[in-house]
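Student: quick one: sequence and predicted model below, then my questions.
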Amino acid sequence: MNRPPTLYEPAGPLGRKRQCVFSVVSALAVCALLLGIGMRLQSSGQFDADKWAIFLHWGTVRFLLDGLVSTIMAAACSALAAFVLALPLALWRLSMRPWVSRLAGAYIEFFRAIPLLLLILFMVIELPALRLDWPALGFLVFAMALHHSALTAEVVRAGILSLPRGQREAALALGMRPSQAMLLVVLPQALRSMLPALISSVLAIVQDTSLGYVIPYDELLHRSQDVSSYAPQSLLQAAFIVTMMYGLVSAVLLYLKRCVLRRQGRALARGVTKRTRTGAATVVEAAQDVCAPAAEVNSRE
C-alpha cells in the first residue's frame, strides 16, 4: 500500500503523549494569561458600567455599524479592482515573450516592496497635484488595488503552475490556440483550485482597510477614534468593540474558506473513487477478454 507523502514522520505513542501534555500546558498558560489580564483590567476599573454606557445607545451602535459598512464597501471595491488587475498580470508574468514577463515581474516586485501605508499617503499627496481630486474612498481603493494586485497576481500564477501540464497540452492537441487553451481550459481549473487562497487575500484586504484612517476615510477604525475622542474614558472599550467587529468579518471569511476546502476535498475524494472504480472495471474486462479464448478452447476439447 502506498503511503501519502508527508513533511514529517507521524508521532509514535510517546510522541503523541508529549504533544497532549504540551497542548494542555499551553492551554493552561493561555488561560492564566487571560485571567491575569482580566484581573488587571478589573483592578483598574475598565469593567465599570460608566465606561461601557456609551455603547448601549443606539446612536453609537449605528455610528459604528455605518463605519463597518464603509469598511466592507472599501474592501469589496479594492478586492474587485485588485483581481481585475491581477489576472492579466499573472498571464503576462507567464508569457513566453521575455519583455512582457519582465515588465509584469517589475510591476509585481515594485508594488509588493512598497508599504501600503506609504502608498496611501503618496496617493493622497500626489494625485491632487495632478488634478485628480477624488474622495477618500477613491484614494484608498486605488492604493490598495495597486498593492494587492501584485500580491494576488502571484497567487493566480501559483494556481496556474500547480495544474498538470497535460491539461494545456491536451487542449493544444485538440487544435486550440495557446490563448484559448489558457482561458478556456487552464484558467477555470486554476481559479477553482486557488479559491481558498483568494479568500485569504480578501481577508487581508479587509484588515488593511484600517489604514484608511490616515486619509482620513470614515471607516470602522476612524469611527472608533471619533467615539473615544467624544468619551475619552472609553478608549480601551472602543478598541475592544472594533476588534470584535473586525473579528466577526474575519470569522465569516474563514468559515467560507473552510466550506470551500471541505467541498474541494469531497470533490477530490469522489474523483478518486470514480477513477478507482473505472480502473477496476477495466481490469475485470481485460481479464474476461483474456480468459474468454481459453474457455472456448477448453469447451472445444
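Tutor: Looks like it arrived, so ask away.
Student: from here on, contacts and neighbour counts on C-alpha atoms
Tutor: Will do.
Student: against which helices or strands is the longest helix seen in the chain packed?
Tutor: The longest helix of the chain (DSSP state H) is helix 235-300. When contacts are defined as 3 or more CA pairs under 8 Å, 6 or more residues apart in numbering; DSSP states H and E, helix 235-300 sits against helix 195-208, helix 220-230.
Student: so for Ser162, which of those sits nearest?
Tutor: When the helices and strands packed on helix 235-300 are compared by CA to CA, helix 195-208 sits nearest Ser162, at 13.0 Å.
Student: for that closest one, packing partners?
Tutor: If you count contacts as 3+ CA pairs under 8 Å, 6+ apart, helix 195-208 packs onto helix 58-93, helix 136-161, helix 235-300.
Student: could I get those helices as TSV with mean neighbour count?
Tutor: Putting the helices and strands packed on helix 195-208 into TSV (neighbours: other CA atoms under 10 Å) gives the following:
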stretch	mean neighbour count
helix 58-93	19
helix 136-161	22
helix 235-300	13
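Student: for comparison:
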Amino acid sequence: MTNSVLYEAPGPAAKRRALVLSAVVGAVLLALLTWVLITLGANDQLTAEKWGPLIDPTDATFTALWSLLGAGLGNTLLAAALAMAFSLVVGTLLAVSRVTAAPWYRWIVVGLVELLRGVPVVIAVFFASRVLPSLGLDMPVFWYLVIGLTAYNSVIIAEIVRAGILSLPRGQGEAAYAIGLRRSQVLRTVLLPQAFRAMLPALISQLVVVVKDTSLGFIISYADTVRQGQIIIQNLNNPIQTYLIIGVIFILINYALSRVAVFTERRLSQGRKTANAPVAAADAGE
C-alpha cells in the first residue's frame, strides 16, 4: 500500500465505501432534481411562455430581452473593473502605510481598515449613495456603486498585500538597505513585487468577490444585470427563469476568474521551479 504525503492511500474496503457513498449521494441528488422539475412543471414554470424569451431566438422578445441583459452586463463589468482598479491602488497604499507608519499615527490607518472591514458592503454602497450627495458631491449612480465597492474591498486587499509583505524573509529588505536603497525604493522595487507575486491567487480570488458584489447596485437603482433582470420580470412575470439565467451568467464570469487564479498560481509555481533548477544543479555539481 502506497503512502501519500498527508494521508495513507485508501485500500479496497475504503474504495468500496467511497463508491457506495458516492452512489447514494448521486441517487439523492437525482431524486431531488426530479422532485424540483416535477414541482416546477406542476406550477407551469417549465412552459415555453416562461422560457421562450430567454432561450428561443425565434421568440418576439428574445432580441430585446438579451439586449437589455447585455447592457446590464456591460454596466456590471465596467463598475467591477473600476472598483477592482481603485481597490488595488487604495489597498496597496493602505498596506504600505500600515507597514511603514510610525507608532504614533499607525492607529489611524489600523482604525480605518478595521472600520471598513466591519461594515457590510451593502451598507457601504448605500451609505455612499446617501451621504455623498448630502455633502454636495452629486454624481451619477454608477460612481456611488464604485466608491462603495472600493471602500470595502480596498481594505481587504490591503490586508492581503500586508500579509504578503510580512511573509517575506527579513533578509530581503535588509539586503536592499545594505546597498543604500531608501525605504520607498525597497518597498517599490523589492518587497511589493514579491508580495504581489506571492499573494496573486488571493488577490484574484478577491476580485471574484468584487464582481459578485457589483450586483448590489440594484439597491441604488443602478442599471446593472440584476436591475435589468427586475425590469424583465416586471414585464414577463418569470422571476425563476430570469434569475436562474442571471445566476448562470455570474457563475460563468466568476468561474473564468477562478481559472485565471489557478492558471496564475501554476505559472508562478513553474517559474519558481525553473529559477531554482540552476541553483540545485550547481549545488549538486559541488
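Tutor: Received, thanks. In this text, all values refer to a predicted model and were calculated from it rather than measured experimentally.
Student: superpose the two chains and report the TM-score.
Tutor: Remark: TM-score between the superposed chains equals 0.90 [TM-score structural alignment, normalised by the length of structure 2]; 277 aligned residues with a CA RMSD of 2.0 Å.
Student: returning to what we had before: Leu268 of structure 1: which of the helices and strands packed on helix 235-300 of structure 1 is closest?
Tutor: Nearest to Leu268 of structure 1, of all those, is helix 195-208, at 14.8 Å by CA to CA.
Student: in structure 2, which residue range corresponds to that closest one?
Tutor: Mapping helix 195-208 of structure 1 onto structure 2 (TM-score structural alignment) gives residues 200-213.
Student: picking that back up, give me the angle between the longest helix of structure 1 and helix 220-230.
Tutor: Going by axes from the mean of the first three to the mean of the last three CA atoms, to 10 degrees, helix 235-300 of structure 1 is angled at 160 degrees with respect to helix 220-230.
Student: related to what we said a few turns ago, Throw the helices and strands packed on helix 235-300 of structure 1 into JSON lines and include mean neighbour count and distance to Val61 of structure 1, thanks.
Tutor: Listed next are those as JSON lines, based on neighbours: other CA atoms under 10 Å; distance: least, CA to CA, whole Å:
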{"stretch": "helix 195-208", "mean neighbour count": "19", "distance to Val61 of structure 1": "20"}
{"stretch": "helix 220-230", "mean neighbour count": "19", "distance to Val61 of structure 1": "10"}
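Student: the match of helix 195-208 of structure 1 vs structure 1 - mean distance after superposition?
Tutor: Average distance, stretch 200-213 of structure 2 versus aligned residues of structure 1 after superposition (mean CA distance after the TM-score superposition for structure 1): 0.8 Å.
Student: quick revisit: can you put the helices and strands packed on helix 195-208 of structure 1 in TSV and add distance to Ser201 of structure 1?
Tutor: Output for those, formatted as TSV (distance: least, CA to CA, whole Å):
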stretch	distance to Ser201 of structure 1
helix 58-93	8
helix 136-161	7
helix 235-300	10
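Student: Leu211 of structure 1: which of those helices is closest?
Tutor: So among these, helix 136-161 is nearest, using CA to CA, at 8.6 Å.
Student: nearest residue to Arg102 of structure 1 other than its sequence neighbours?
Tutor: In space, and not counting its chain neighbours, Arg102 of structure 1 is closest to Arg93: 7.2 Å by CA to CA, 6 or more residues apart in numbering.
Student: and the residue in structure 2 that that neighbour lines up against, how far is that from Arg259 of structure 2?
Tutor: In structure 2, Arg93 of structure 1 lines up with Arg98, judged by TM-score structural alignment. Arg98 of structure 2 sits 31 Å away from Arg259 of structure 2, going by CA to CA, to the nearest Å.
Student: name the residues that touch stretch 209-216 of structure 1?
Tutor: 71, 74-75, 117, 120-121, 124, 136, 140, 218-222 (CA atoms under 8 Å, 6 or more residues apart in numbering).
Student: so how far is stretch 22-40 of structure 2 off the chain centroid?
Tutor: Offset of stretch 22-40 of structure 2 from its chain centre (CA atoms, centre = their mean, to the nearest Å): 30 Å.
Student: try stretch 207-227 of structure 2
Tutor: Counting by CA atoms, centre = their mean, stretch 207-227 of structure 2 is centred 13 Å from the centre of its parent chain.
Student: sorry, back to before: export the helices and strands packed on helix 235-300 of structure 1 to CSV and tack on distance to Leu268 of structure 1?
Tutor: Output for these, formatted as CSV (distance: least, CA to CA, whole Å):
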stretch, distance to Leu268 of structure 1
helix 195-208, 15
helix 220-230, 40
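Student: quick one: closest of those helices to Val272 of structure 1.
Tutor: helix 195-208 (20.8 Å).
Student: trace Pro140 of structure 2 over to structure 1, please.
Tutor: Match for Pro140 of structure 2 (TM-score structural alignment): Pro135.
Student: for its match, give me its contacts.
Tutor: Counted by CA under 8 Å, 6+ apart, Pro135 of structure 1 has zero contacts.
Student: in contact with Val262 of structure 2, which residues?
Tutor: By CA under 8 Å, 6+ apart, the residues touching Val262 of structure 2 are Pro201.
Student: aligned to it, what sits in structure 1?
Tutor: By TM-score structural alignment, Val262 of structure 2 lines up with Arg258 in structure 1.
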